[in-house]
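Engineer: Everything below, folded, please.
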Amino acid sequence: MTSYLKRCIELIKMFLSAKTTATLTRRDNMTNFRRVSPKCPKCSGNQTYDILPQLPNELEDEIYLEELFYNGVSIGNTTYHCRTCNYTWKKYKGRKPYRDIKRIYCGIGGYPGPYYNVEINVDKRQVKHKTSLPEVNDIKIVGNLVTDKEIQWLLSQLYKCDLLNWAEEYFKPVLDGTSWNVRIEYSSYCEIKTGSNFFPEKWDEFTEAVSKISSGDFG
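Structural biologist: Modelled structure (predicted):
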């Protein structure tokens, strides 16, 4: 079973449970979708939550799942709010974190294809673009070197897309459709963003930047 189907089943079960359990509160519904929020950098309080871009003015752990289920939901968001002092902040701030990126892997596709995968090695200035059509067993891989100026342009575009502050997962329960993933590697750790039929706000700008740097289709 694919990870996408597993996720569909997980969300559907939770949705049905929320609809059929009379004692389930609005707060309970989103709790299992929460990620651990960090301490407030202003007051060091622990009463924090991550803000849902789809419903920015409501507490994420008090949102009823049905409000988001069919329209798409993002999980593991990176904009936080402190209930104690009302301070709001993002996980990443400014351009400096983008200069720490070592590699980026991204992929997108849906049945029956095509599927696109792009690997960007920032340090070596190497870009690899892969197109695959599983139905006809056709795979095309193109690699090229890019200039330092082009890499700096890419990092600037990623900053404008707010890539590092994307949520961990974007989900909309649609069979088939389009799945995507972005893996960002640093010196000692990595971050992974994934989605199924639901996308970050700046997704189009991101795909345009990836297409341009890789000289191939992406999206």
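
Engineer: can we go C-alpha only for contacts and neighbour counts from here?
Structural biologist: Fine.

Engineer: from what I can see residue 145 touches residue 126, true?
Structural biologist: Yes - between residue 145 and residue 126 there is a contact under C-alpha atoms under 8 Å: 4.7 Å.

Engineer: this one as well, want them side by side:
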Amino acid sequence: MAINHRKCTRCGSLNTMPIMYGEPSYEAFLESEQGKFKLGGCMVSPTSPEYHCRECGNEWNREDAVTHAYEQLRGMKAVVGGYPDGNYEVDIDFEERKLVWSHEEESHKIELTSSDIERLLYELKWLNILNWRAEYVEPFSMDGTSWRIEFRRDGRNLKKRGVNDFPEEWKEFCQLMRNMSGKEFR
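Structural biologist: As a prediction, this is how the structure comes out:
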């Protein structure tokens, strides 16, 4: 699932329209009157809104949508492993600020601070993890490393997984899990 920039960051509606900037032509003015887009004026800045919600009137840009998507995460569970090393697992509850690392029979619990969670969300956003494909699979492998990440959100959870194939940012993600847990994650 890629981040849906057109989804309202306030009410969640998809009944939205783009905002067009610049001097409108006569045809563009007529199209805006038909509700195809909203006219935003002649001046545009990097923080100018790009979308308008027809339901609640909210306006936002792509960066606001990305930030909102990461703020909706309630927790995550990441698992990686294979024969003969077994699975490494990191389960993080963002709201309770708890991390549980486990490998086979060993388990380790950590209390996180609010700043730990903020830093984690910042790093996940930097890794662009919500825009990773749902599945990475090397089709001609019989054995090797499998992994999965599940993000807990209100409503439907988001899952990513792979077998012997990884997103470009995988090594950085594993390092982040090692840094957060203080334990091995490979």
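
Engineer: Residue 145 and residue 126 of structure 1: which is more packed in?
Structural biologist: Neighbour totals were compared for residue 145 of structure 1 and residue 126, and residue 126 leads with 18 against 15 (other C-alpha atoms under 10 Å).

Engineer: And the more buried one? What does it align with in structure 2?
Structural biologist: Under the alignment (TM-score structural alignment), residue 126 of structure 1 pairs with residue 98 in structure 2.

Engineer: how close does that match sit to residue 17 of structure 2?
Structural biologist: According to C-alpha to C-alpha, to the nearest Å, residue 98 of structure 2 stands 40 Å off from residue 17 of structure 2.

Engineer: Show me what residue 124 of structure 2 lines up with in structure 1.
Structural biologist: Residue 124 of structure 2 maps onto residue 158 in structure 1, by TM-score structural alignment.

Engineer: ok, now residue 145 of structure 2?
Structural biologist: In structure 1, residue 145 of structure 2 lands on residue 178 (TM-score structural alignment).

Engineer: same question, residue 106 of structure 2
Structural biologist: By TM-score structural alignment, residue 106 of structure 2 lines up with residue 140.

Engineer: Point me to the helix or strand that includes its match.
Structural biologist: Of the helices and strands defined by DSSP states H and E, residue 140 of structure 1 is found in strand 138-145.

Engineer: Run through the helices of structure 2 in chain order.
Structural biologist: Using DSSP state H, the helices of structure 2 run over 26-33, 62-71, 114-126, 170-181.

Engineer: In TSV, list those helices along with distance to residue 91 of structure 2.
Structural biologist: Listed next are these as TSV, based on distance: least, C-alpha to C-alpha, whole Å:
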stretch	distance to residue 91 of structure 2
helix 26-33	48
helix 62-71	17
helix 114-126	13
helix 170-181	10
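
Engineer: Can you add distance to residue 78 of structure 2 and mean neighbour count and give these back as a markdown table?
Structural biologist: A markdown table is the format used below for the helices of structure 2 (distance: least, C-alpha to C-alpha, whole Å; neighbours: other C-alpha atoms under 10 Å):
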| stretch | distance to residue 78 of structure 2 | mean neighbour count |
| --- | --- | --- |
| helix 26-33 | 46 | 13 |
| helix 62-71 | 16 | 16 |
| helix 114-126 | 12 | 14 |
| helix 170-181 | 8 | 16 |
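
Engineer: picking that back up, confirm for me that the match of residue 124 of structure 2 is in contact with residue 208.
Structural biologist: No - with contacts counted by C-alpha under 8 Å, residue 158 of structure 1 stays clear of residue 208, the gap being 10.6 Å.

Engineer: Setting the sequence-adjacent residues aside, check what's closest to the match of residue 126 of structure 1.
Structural biologist: Of all residues not flanking residue 98 of structure 2 in the chain, residue 111 sits nearest, at 4.9 Å (C-alpha to C-alpha, 6 or more residues apart in numbering).

Engineer: where's the one you found relative to residue 173 of structure 2, distance?
Structural biologist: For residue 111 of structure 2 relative to residue 173 of structure 2 (C-alpha to C-alpha), the value is 20 Å.

Engineer: cool, residue 164 of structure 2 as well?
Structural biologist: From residue 164 of structure 2 to residue 173 of structure 2 the distance is 16 Å (C-alpha to C-alpha).

Engineer: Count the residues that sit near the closest residue in space to residue 208 of structure 1 that isn't next to it in sequence.
Structural biologist: Spatial nearest neighbour of residue 208 of structure 1, excluding adjacent residues (C-alpha to C-alpha, 6+ apart): residue 218 at 7.5 Å. Burial of residue 218 of structure 1 is recorded as 25 neighbouring residues (other C-alpha under 10 Å).
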